[in-house]
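Colleague: Show me the folded form of this:
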Amino acid sequence: MPTVRRARPDTRADVCPDGPAEPHILFVEDDEVIRNTVRIALQRYGFTVSTAADGLTGLELFRETRPDLLVLDVMLPELDGIGLCRRIRESSLVPILMVTARGDDLDIISGLEAGADDYVVKPCESAVLVARIRSLLRRASFAPAGPAADSGGPATGEEVLRFGDLTIDTDGMEVRRAGEITALTPTELRLLLVFAASPGVVLERRTLLRQVWDHAWDGDTRVVDLHVKRLRAKIGAHRIDTVRGFGYKLRR
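Modeller: Modelled structure (predicted):
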């Protein structure tokens, strides 16, 4: 991904003209050079790509096309990437990858707290971007049933893990707390499954990065800490203990 050079915002949505293909990526970026360069690169890797030049157009395109994954730049006109991420998270668990400026810790933290699953830092090689996208799409295959799919009772999976009033149906990929469906993003679900596979065992942050995000440890574990924070808010803060200097563990 080339270094950002701001161009005059283009409120038009550039949709890939190719026939239907999977998966479908929505890329929202206001710099026309970057937008077109990334679109072409992703198409070469076999993705169908829609693009938008501002946050509001991106939101409209998301509602119209329901892509499999979104790549959002943080700095966008009309509605910035963090605001757009929050708006999407109000109704969808679709994987979201944020693109941030190098060294801008506030953008990284704000994006993850808004509900993004992962982030890349500019400038970014297309191979790295594609690797992150593919990793997120693999996690998306774990997607749990959301509230709209609630039939009033637990799914009938062959294996249901129980931690007090928290139940995890590992076949139906359904999580319930006190009998109520708990909607988790694919990344949150995979994180919970990794914890549930080793209850009471302390898992280092770099181990979680490898098992959940497919990342080799590069010294930055904020993505783990912020996802643990989000998971705690959904399943109960008391269920995941912090072991200072080591990592986290799910209480038995």
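Colleague: make it CA atoms for all contacts and neighbour counts henceforth
Modeller: Will do.
Colleague: For stretch 137-146, which residues meet the burial criterion?
Modeller: Leu137, Arg139, Ala140, Phe142, Ala143, Pro144, Ala145, Gly146 (16 or more other Cα atoms under 10 Å).
Colleague: And the strands in the stretch 1-150 of the chain?
Modeller: 14-15, 24-28, 48-52, 69-73, 96-100, 118-121 (DSSP state E, counting those that start in this stretch).
Colleague: Mean neighbour count and distance to Ser198 added to these, as a markdown table?
Modeller: Shown next, in a markdown table, are the strands of the stretch 1-150 of the chain (neighbours: other Cα atoms under 10 Å; distance: least, Cα to Cα, whole Å):
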| stretch | mean neighbour count | distance to Ser198 |
| --- | --- | --- |
| strand 14-15 | 17 | 44 |
| strand 24-28 | 26 | 34 |
| strand 48-52 | 25 | 38 |
| strand 69-73 | 26 | 30 |
| strand 96-100 | 25 | 27 |
| strand 118-121 | 20 | 24 |
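Colleague: Now tabulate those in a markdown table and tack on distance to Ile34.
Modeller: Formatted as a markdown table, the strands of the stretch 1-150 of the chain follow (distance: least, Cα to Cα, whole Å):
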| stretch | distance to Ile34 |
| --- | --- |
| strand 14-15 | 13 |
| strand 24-28 | 10 |
| strand 48-52 | 11 |
| strand 69-73 | 10 |
| strand 96-100 | 12 |
| strand 118-121 | 14 |
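Colleague: Of these, which is nearest Ser110?
Modeller: Ser110 lies closest to strand 96-100 among the strands of the stretch 1-150 of the chain, at 10.2 Å (Cα to Cα).
Colleague: Point out the other helices and strands that the closest one packs with.
Modeller: Here strand 96-100 touches strand 69-73, helix 105-113, strand 118-121, going by 3 or more Cα pairs under 8 Å, 6 or more residues apart in numbering; DSSP states H and E.
Colleague: wait, doesn't Met75 sit right on Met98?
Modeller: No: applying Cα atoms under 8 Å as the test, Met75 and Met98 come out as separate, 10.4 Å apart.
Colleague: what residues are shared contacts of those two?
Modeller: By Cα atoms under 8 Å, 6 or more residues apart in numbering, Met75 and Met98 have these common neighbours: Gly81.
Colleague: For stretch 129-139, which residues meet the burial criterion?
Modeller: Leu129, Arg132, Ile133, Ser135, Leu136, Leu137, Arg139.
Colleague: The stretch 151-252 of the chain: strands as residue ranges?
Modeller: Using DSSP E, counting those that start in this stretch, the strands of the stretch 151-252 of the chain run over residues 160-163, 166-169, 174-177, 180-181, 203-204, 240-243, 247-250.
Colleague: here's the other one to compare against:
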Amino acid sequence: MGAMDSAPRPSVGTANSGYRALVVDDEAPLAEVVASYLEREQFDVTVRHSGADALAVARDVDPDVVVLDLGLPGIDGVEVCRQLRTFSDAYVVMLTARDSEVDKIVGLSVGADDYVTKPFSPRELVARIRAMLRRPRTVGAPVPVRNARDASAPAPRVFGSLTIDVAGRAVHLDGEPINLTRTEFDILAALSSRPGVVWSRRQLIDAIWGEPWVGNDHLVDVHVGHVRRKLGDDPSNPRFVFTVRGVGYRMGTGQ
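Modeller: Model prediction:
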């Protein structure tokens, strides 16, 4: 297959799916394969081959998911992800030919939600994307003003100065909103659903990433680290998220 031109790909099955995907890889044949699998699943797909083009089109397309190669020329995938996180809450799946733990952690540390190591199965990639998209898209969005809270909506969870509104997918610390990514919110929501109960890394992965996910369990550690940093929660003297050495994490029970 030849390299694609810079024009956006046509929409395919948008009316049936409504999901938008941005595929970014400088290997045109690989990008085409990934795009074709997503199009079969009724995604509206746009492909770009450079970081600069990807950032430009992401503002216009507002994708639900970005499949992003780590090793892009010029602006690499790490920097693309870092900039993307300043204006988009899209799920980001990082593609990397580098199998070292350091490269994976670097990608996750700038806001990627998942990673896939090349070579990979396009079917598995699509399954993982589908699993992610079953989770709600909006995180930390303003909750509409209401005279009374919906009777069916769960009450916010309160941990001292921390309030977690699961229904509104909003987090406040000392009355101030905390901007979490969707994955960070989902981790906090899972932990806070059973205060005092220890969650293993694998249990969190199964609950948040779903069964198609395979890889190193330390993915959880990176995202928990992001949550702690945004909450100002010192791991050596935690208020909210506690480490249970050799097992996983638990949420404090303080009201």
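Colleague: re earlier: which of the buried residues of stretch 129-139 of the first structure fall in helices?
Modeller: Leu129, Arg132, Ile133, Ser135, Leu136, Leu137, Arg139 (DSSP state H).
Colleague: aligned partner of the second one in the second structure?
Modeller: Using TM-score structural alignment, the partner of Arg132 of the first structure in the second structure is Arg128.
Colleague: one step back: save the strands of the stretch 151-252 of the first structure as CSV, and put in distance to His24 of the first structure and mean neighbour count too.
Modeller: Below are the strands of the stretch 151-252 of the first structure laid out as CSV (distance: least, Cα to Cα, whole Å; neighbours: other Cα atoms under 10 Å):
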stretch, distance to His24 of the first structure, mean neighbour count
strand 160-163, 33, 16
strand 166-169, 28, 21
strand 174-177, 25, 22
strand 180-181, 28, 20
strand 203-204, 34, 17
strand 240-243, 35, 16
strand 247-250, 34, 20
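Colleague: Looking at those strands, which is nearest to Val33 of the first structure?
Modeller: Nearest to Val33 of the first structure, of the strands of the stretch 151-252 of the first structure and by Cα to Cα, is strand 203-204 at 39.9 Å.
Colleague: thinking again about what came up before, now the match of Arg132 of the first structure: closest residue in space, sequence neighbours ignored.
Modeller: In this structure, Arg128 of the second structure finds its nearest non-sequential neighbour in Pro212, 5.6 Å apart by Cα to Cα, 6 or more residues apart in numbering.
Colleague: Contact partners for the one you found?
Modeller: Glu124, Ala127, Arg128, Ala131 are the contacts of Pro212 of the second structure under Cα under 8 Å, 6+ apart.
Colleague: same deal with Arg98 of the second structure?
Modeller: Going by Cα under 8 Å, 6+ apart, Arg98 of the second structure touches Lys104, Thr117, Lys118.
Colleague: Turn the residues you listed into a markdown table, including distance to Pro63 of the second structure.
Modeller: A markdown table is the format used below for these (distance: Cα to Cα, whole Å):
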| residue | distance to Pro63 of the second structure |
| --- | --- |
| Lys104 | 22 |
| Thr117 | 22 |
| Lys118 | 23 |
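Colleague: how much space between the equivalent of Glu41 of the second structure over in the first structure and Asp241 of the first structure?
Modeller: Aligned counterpart of Glu41 of the second structure in the first structure: Tyr45 (TM-score structural alignment). Distance from Tyr45 of the first structure to Asp241 of the first structure, counting by Cα to Cα, to the nearest Å: 41 Å.
Colleague: Thr96 is in contact with Thr70 of the second structure, correct?
Modeller: That one is not Thr; residue 70 of the second structure is Leu. Yes: with contacts counted by Cα under 8 Å, Leu70 of the second structure reaches Thr96, the gap being 5.3 Å.
Colleague: quick revisit: surely the match of Arg132 of the first structure meets Trp213?
Modeller: Yes: using Cα under 8 Å, Arg128 of the second structure is in contact with Trp213, at 6.3 Å.
Colleague: Could you count how many residues lie near Val100 of the second structure?
Modeller: No Val there; residue 100 of the second structure is Ser. For Ser100 of the second structure, the neighbour count with other Cα atoms under 10 Å is 10.
Colleague: And it? What does it align with in the first structure?
Modeller: Residue correspondence to the first structure (TM-score structural alignment): Ser100 of the second structure is matched to Asp104.
Colleague: In space, not sequence, find me the middle residue of the second structure.
Modeller: In the second structure, the C-alpha nearest the mean C-alpha coordinate belongs to Asp113, at 3.4 Å (Cα atoms, centre = their mean).
Colleague: Trace it over to the first structure, please.
Modeller: Using TM-score structural alignment, Asp113 of the second structure lines up with Asp117 in the first structure.
Colleague: Equivalent analysis for Pro195 of the second structure, please.
Modeller: Match for Pro195 of the second structure (TM-score structural alignment): Pro199.
Colleague: Verify the stated contact: its match with Tyr248.
Modeller: No: Pro199 of the first structure lies out of contact with Tyr248 (Cα under 8 Å); the separation is 10.3 Å.
Colleague: Nearest spatial neighbour of Arg206 of the first structure, chain-adjacent residues omitted?
Modeller: Of all residues beyond its chain neighbours, the one nearest Arg206 of the first structure is Trp217 (5.3 Å), with distances taken as Cα to Cα, 6+ apart.
Colleague: how about that neighbour, what does it touch?
Modeller: Per Cα under 8 Å, 6+ apart, neighbours of Trp217 of the first structure: Arg206, Leu209, Arg210.
Colleague: I'd like the distance from Leu38 of the second structure to Met1 of the second structure, if you could.
Modeller: Noted for Leu38 of the second structure: a distance of 17 Å to Met1 of the second structure, by Cα to Cα.
Colleague: Looking at these two now, which is surrounded by more residues?
Modeller: Leu38 (25 against 8).
Colleague: pretty sure that one contacts Ala127?
Modeller: No: using Cα under 8 Å, Leu38 of the second structure makes no contact with Ala127, being 10.0 Å away.
Colleague: Residue in the second structure paired with Arg89 of the first structure?
Modeller: Per TM-score structural alignment, Arg89 of the first structure is aligned with Arg85.
Colleague: number of nearby residues for that match?
Modeller: Neighbour tally, Arg85 of the second structure, other Cα under 10 Å: 17.
Colleague: Which residues are in contact with Val139 of the second structure?
Modeller: Residues near Val139 of the second structure by Cα under 8 Å, 6+ apart: Asp89, Arg169, Ala170, Asn179, Leu180, Thr181, Arg182, Phe185.
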